[in-house]
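Chemist: Sequence and predicted structure below; questions after.
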Amino acid sequence: MSHVLVIESSARQQGSVSRQLTEQFVARWQSSHPDDSIQLRDLALEPIPHLDANLLGGWMTPAEQQSEAEQAALALSNRLTDELLAADVLVLAAPMYNFAIPSTLKAWLDHVLRAGVTFQYTENGPQGLLGGKRAFVLTARGGIYAGGSLDHQEPYLRQALGFIGIHDVSFIHAEGLNMGDEFSEKGLAEAQARLAQVA
């Protein structure tokens, strides 16, 4: 039995293509893996603070010297990191905002990319500690960006996940969603077909 952690990052609760893809992915996954457990974290309903002095203090200050704000920031980071550590499969739903990922998803990454916990520094450079996990990234894009110079989602997420040892990453892009009905329908259909293959 595997544990699946799903991270939603769309600012919209209604009319979100990335949320639609997530629902379809989870339904197909549960059908194929009925014994697996699914955990959902919605970064729009439960926003995570951006990296700040309190979080840095919580990481770097001895426990007995931490302020209440630093302790609270560290407790949240620990909870998010523990969720990731417990997961066998990670699903990131990431609409494209201004050529990149939502700031809420970046904030989540800033809490879980942690030296000594999810990666470590060695004499040969950084080494990820989360090997063996799989990740699926579901994106929704108004234009067509895959493989182009304006796609700052996939390269960044591959690097960030690889940095902590997650190298088995599958991307499912729904593209052309704001380019008229023909492109939108085609882009969504292709994403759904790809989703059906991997889930």
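Modeler: In hand now; what should we look at?

Chemist: drop to CA atoms for contacts and neighbour counts, all remaining ones
Modeler: Fine.

Chemist: Let's check: the centremost residue of this structure is which one?
Modeler: In the chain, the centroid-proximal residue (Cα atoms, centre = their mean) is L92; its distance is 3.5 Å.

Chemist: Structure two is appended below for comparative analysis:
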Amino acid sequence: MTILRVDSSITGENSVSRILTQRITDQLASGGEPVVVRDLAADPLPHLTLDQLGAGPVLDEFLAADTVVIGAPMYNFTLPTQLKAWLDRILVAGQTFRYTATGPEGLAGGRRVIVALSRGGFYEEGTPAGALEHLKTYLTGVFGFIGIAPEFVHADGIAAGPEQREAGIANGLEEVDRLAA
């Protein structure tokens, strides 16, 4: 089993999503499985241009992975542009999806995608800011489009104060542990 870990947080050692992706990866690779790490903050991909459309090393890396672990912090109610640039390279017609007479068909199923969300506030449905949540909903739609139902772990309220940050991290780590059980 090959594991691809994709981190997109720009906050380095202060990153909550990186704490979660590290824990997930440690659990998944406990038997010595190979892990490929792509740090989109340290080594960002340029925005997509026409000459970069289609197959390439990022797509190959994604397709070679059995499990993909993604760190996705919420920036301004959605995903970081670094992560969007990565997604632009894996959403490729004829490779990860195709259009049919009955609509699009995902071609990338058969792999597991686990997304570690970190959000400064509380954005679940029914909360006051719930209508502004465009991170989990976007990633659910994008991965669904290519045939994958992603799994999510959450660390919420990390900007609501030091105690809530610790509570959010603890909750996220508990979700990681439940996921592994």
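Modeler: Structure's in. What do you need? The structure displayed is predicted, hence computed values, not measured ones.

Chemist: corresponding residue for the residue nearest to the centre of structure 1 in structure 2?
Modeler: Using TM-score structural alignment, the equivalent of L92 of structure 1 in structure 2 is I70.

Chemist: Who are the contact partners of H173 of structure 1?
Modeler: If a contact means Cα atoms under 8 Å, 6 or more residues apart in numbering, then H173 of structure 1 has L138, T139, A140, R141, A146, G187, A191 as its contacts.

Chemist: Check which helix or strand it maps to.
Modeler: strand 168-174 (DSSP states H and E).

Chemist: what does G141 of structure 2 align to in structure 1?
Modeler: Counting by TM-score structural alignment, G141 of structure 2 corresponds to Q159 in structure 1.

Chemist: for L59 of structure 2, that is, sorry about that
Modeler: In structure 1, L59 of structure 2 lands on T81 (TM-score structural alignment).

Chemist: Wait, that match touches L109, no?
Modeler: No: under the criterion of Cα atoms under 8 Å, T81 of structure 1 is not in contact with L109, lying 9.5 Å apart.

Chemist: Distance check, the match of G141 of structure 2 against H152 of structure 1.
Modeler: 11 Å (Cα to Cα, to the nearest Å).

Chemist: Which of those two has more residues huddled nearby?
Modeler: H152 (17 against 13; other Cα atoms under 10 Å).

Chemist: burial count for the counterpart of D42 of structure 1 in structure 2?
Modeler: Taking TM-score structural alignment for the superposition, D42 of structure 1 sits opposite D39 in structure 2. Using other Cα under 10 Å, D39 of structure 2 has 18 other residues around it.

Chemist: All the strands of structure 2, in order from the start?
Modeler: Using DSSP state E, the strands of structure 2 run over residues 3-7, 35-39, 67-73, 97-100, 103-106, 112-119, 151-156.

Chemist: Switch the ones you listed over to a markdown table; also include distance to Q164 of structure 2.
Modeler: Output for the strands of structure 2, formatted as a markdown table (distance: least, Cα to Cα, whole Å):
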| stretch | distance to Q164 of structure 2 |
| --- | --- |
| strand 3-7 | 23 |
| strand 35-39 | 27 |
| strand 67-73 | 16 |
| strand 97-100 | 40 |
| strand 103-106 | 38 |
| strand 112-119 | 11 |
| strand 151-156 | 8 |
